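J.: This is the structure alone, sequence omitted:
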């Protein structure tokens, strides 16, 4: 299950290794399409941590990243943002992006 993170624990949960965070909202249709893709990737890529954040309940972190559209996926490696991807993406597209950062 993809770990839900909040403004309070985002930094601690995403500062080590390769982490993909799905910024989403319950009312967002494309977000509801993206979630199962992220969940499937989590099953297939054990070396990547997958998290998600509801932007309505946690406005500070998305604001800090300048997120203005959702879904937005942020990839961090060892605490540094290495990719910011806006809009729906397929499993293959996301896997190709994540493979660039896994050893």
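T.: Received the coordinates, thanks. Since the model is a prediction, treat every value here as computed from it, not as a measurement.

J.: For the rest of this, base every contact and every neighbour count on C-alpha atoms.
T.: Noted.

J.: name the element the spatially closest residue to residue 1 that is not a sequence neighbour belongs to?
T.: Using CA to CA, 6 or more residues apart in numbering and skipping residues adjacent in sequence, the residue nearest residue 1 is residue 39, 6.8 Å away. Using DSSP states H and E, residue 39 sits within helix 29-44.

J.: want to compare, so here's the second one:
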């Protein structure tokens, strides 16, 4: 697995997300969102040492049930989950270290 680069326009049901085993990051946003675009290099940096973390990038918007089930209000919102349970959440992350810290809560970083 690796960082996903495009937002999926179709979203899985919440029950499918809750049933995922292992570490998962669900990222909510859109391709046209300036905050989302600005966060991509930071997310990529942080994911570099966590290649086994599942990354689901979901396009969000008004009336989208998955984002509403996670109470997403601002983009990007990153939800860090382990075995279907939310462990941490970042809204509009400002640097890679805070993303790395949240990833470390759900996954052991690779040692170089």
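T.: Cool, the structure landed. The structure displayed is predicted, hence computed values, not measured ones.

J.: Work out the TM-score between the chains.
T.: Once superposed, the chains reach a TM-score of 0.80 (TM-score structural alignment, normalised by the length of the first structure), with 103 aligned residues with a CA RMSD of 2.5 Å.

J.: related to what we said a few turns ago, which bit of the second structure covers the helix or strand just after the helix holding residue 39 of the first structure?
T.: Next helix or strand after helix 29-44 of the first structure toward the C-terminus (DSSP H and E): strand 48-54. Counting by TM-score structural alignment, strand 48-54 of the first structure lines up with residues 53-59 of the second structure.

J.: give me the number of residues near the alignment partner in the second structure of residue 78 of the first structure?
T.: Taking TM-score structural alignment, residue 78 of the first structure has residue 83 as its aligned residue in the second structure. Using other CA atoms under 10 Å, residue 83 of the second structure is surrounded by 15 other residues.

J.: related to what we said a few turns ago, return the distance of the aligned partner of the residue nearest to residue 1 of the first structure in the second structure relative to residue 5 of the second structure.
T.: When the second structure is aligned by TM-score structural alignment, the residue opposite residue 39 of the first structure is residue 44. In this structure, residue 44 of the second structure and residue 5 of the second structure are 9 Å apart, going by CA to CA, to the nearest Å.

J.: Perfect, that will be all.
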